[in-house]
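What follows is a predicted structure for the sequence shown.
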Amino acid sequence: MKLYYSPGACSLAPHIVASEAGLDLDLVRVDLASKKTEGGDDFLKVNPNGYVPTLVTGAAEPVTEASVVVQYLADQKPEAGLMPKSGDPARYRIQQWLAFISTELHKTFSPFFKPTTPDATKEANRALLSKRLGYVETELANGPYLTGNTFTAADAYLWTVLGWSKAVNFDLSSFPNVQRFMATVASRPAVRKALQEEGLA
């Protein structure tokens, strides 16, 4: 399998999942500005939307969207416990978290990385992030990870997205459970391995 990624982007989440599951990936770095791979190929021919992650599996169509790619990879090694089996209520709880992270957190961070975003929009998004993280903070009081004591694909996605806080100067100090979560995930060997492979460690 081939994962198209950009260091520190949301593609880090599936990279972490693969690392946790012990899956071997061929990593292809993408310059998101030029839409070129590190080898100079046109990334738009792989993913017409031009964003990562994009996972090429050998099937006719690549797998895209971070929340879907992490599930696909987790399902390749069910014994790793990153996604419960289909039909298990616990799976839908994790899928619920993946949807929340994608729509309520990931998309709220995105405007901070666009130079044309008005300051008023950024301030509104900061307020929304604070509100949404209040919910995450409460949920993390129940254990080290989102659904308790087991690290899942949703935790990889949450950790990746909240890792952007420093880049946009979003202060996490009022969320002690979130800070604990960030430190706990950062200490996992598979996470450190993924960071090293992306040149981020």
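That came in fine, so what should we check first? Being a predicted model, the structure only gives us computed values, none of them experimental.

C-alpha only now, for contacts and for neighbours.
OK.

doesn't residue 179 make contact with residue 172?
Yes - with contact defined as CA atoms under 8 Å, residue 172 reaches residue 179; the gap is 6.7 Å.

list the buried ones in the longest helix anywhere in the chain?
Criterion DSSP state H: the longest helix present in the chain is helix 119-139. Within helix 119-139, the residues scored as buried using 16 or more other CA atoms under 10 Å are 122, 125, 126, 128, 129, 130, 132, 133, 136, 137, 139.

Surely the first one is in contact with residue 113?
No - here residue 122 lies out of contact with residue 113, judged by CA under 8 Å, at a distance of 10.0 Å.

Neighbours of the closest residue to residue 101 other than its chain neighbours, how many?
Distances taken as CA to CA, 6 or more residues apart in numbering place residue 158 nearest to residue 101, at 6.3 Å, with adjacent residues excluded. Counted with other CA atoms under 10 Å, the neighbours of residue 158 add up to 26.

can you tell me the helix or strand for residue 158?
Here residue 158, judged by DSSP states H and E, is contained in helix 153-162.

just how off-centre is that helix within its chain?
5 Å (CA atoms, centre = their mean, to the nearest Å).

Structure two is appended below for comparative analysis:
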Amino acid sequence: MELYFAPMACSLATRIALYETGQTATFVCVDRMEGKLEDGSDYHRVNPMGQVPALRTDSGELLTETSAILQYVADLDPEGRLAARSGPARYRLQRWLNFITSELHKALFYPQFSPASNDGAKAFARDLLEKRFDYLERHLTGREFLLDRFTVADAYLATVLGWTRPVGIDLGRWPALKDYFDRMRARPAVATAVAEEYALYEAHEARKGAA
């Protein structure tokens, strides 16, 4: 497998899932601002949308969209550790994956980071984001994970929550959510993935500053 990723982007969730299950992949870094791969080639030839993650399977098929890729990686694990195989438990997992991608990632965090987003759009998205965090706070009170065990939904939510500091959101306002985030970041697979990608992110920023 080949995982096309950008440091500390949503593709981090797939790296976490791979590490949690002990699966191997080749990691291909993407410069999202330039739309280039490390060899200088155009990433849009891989994924016309220019977004990460993208996963090239061993059969050669290209998968895109975080929720789909996470479920694919989870289903490769013979022990089924990160996703229920079928039935109501699988639908509950899909519910959380859809919530994270639609209610947090795309709808609310994207306006915070996009250079095309104006102050009004950012303020509106931030107000909605805080309401979603209120919802998560209620759900996670008394719970260790989103579901009954660590799943790819937790890998995705832990990734998204890592964007709160750059946009100036203090998770201390939501104690259960903050405790959850701290637990997730302490998991060995998560900690390893974050440390590796943050080092790559810092190196990339240093190169941009020197250019």
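Thanks, I have it. Keep in mind that what you see is a predicted model, and the values were worked out from it rather than measured.

TM-score, when you put one on top of the other?
The TM-score (TM-score structural alignment, normalised by the length of structure 1) is 0.94; 199 aligned residues with a CA RMSD of 1.4 Å.

just checking, what packs against the helix holding residue 158 of structure 1?
In terms of contacts (3 or more CA pairs under 8 Å, 6 or more residues apart in numbering; DSSP states H and E), helix 153-162 of structure 1 is packed against helix 12-21, helix 66-76, helix 89-100, helix 176-186.

Which strands and helices lie in contact with the first one?
For helix 12-21 of structure 1, the elements it packs on are helix 66-76, helix 153-162, helix 189-197, judged by 3+ CA pairs under 8 Å, 6+ apart.

Tell me which helix or strand comes right after that helix.
Following helix 12-21 of structure 1 toward the C-terminus (DSSP H and E): strand 26-31.

Residues touching that following strand, excluding its own?
Contacts with strand 26-31 of structure 1, where a contact means CA atoms under 8 Å, 6 or more residues apart in numbering, come from 1, 2, 3, 4, 5, 6, 7, 36, 37, 38, 43.

Just give me the closest of these to residue 22 of structure 1.
residue 1 (12.7 Å; CA to CA).

I'd guessed the closest one sits against residue 54; true?
No - in this structure residue 1 of structure 1 lies outside contact range of residue 54 using CA under 8 Å: 10.3 Å.

Which of these two has more residues huddled nearby?
residue 54 (23 against 13).

Any figure for the gap between the more buried one and residue 137 of structure 1?
Between residue 54 of structure 1 and residue 137 of structure 1 the distance is 30 Å, computed by CA to CA, to the nearest Å.

In JSON lines, list the contacts of strand 26-31 of structure 1 along with secondary structure and distance to residue 105 of structure 1.
Rendered in JSON lines, the data for those read as follows (DSSP: H, G, I helix; E, B strand; the rest coil; distance: CA to CA, whole Å):
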{"residue": "1", "secondary structure": "coil", "distance to residue 105 of structure 1": "28"}
{"residue": "2", "secondary structure": "strand", "distance to residue 105 of structure 1": "27"}
{"residue": "3", "secondary structure": "strand", "distance to residue 105 of structure 1": "23"}
{"residue": "4", "secondary structure": "strand", "distance to residue 105 of structure 1": "22"}
{"residue": "5", "secondary structure": "strand", "distance to residue 105 of structure 1": "20"}
{"residue": "6", "secondary structure": "coil", "distance to residue 105 of structure 1": "19"}
{"residue": "7", "secondary structure": "coil", "distance to residue 105 of structure 1": "19"}
{"residue": "36", "secondary structure": "strand", "distance to residue 105 of structure 1": "27"}
{"residue": "37", "secondary structure": "strand", "distance to residue 105 of structure 1": "27"}
{"residue": "38", "secondary structure": "coil", "distance to residue 105 of structure 1": "29"}
{"residue": "43", "secondary structure": "helix", "distance to residue 105 of structure 1": "26"}
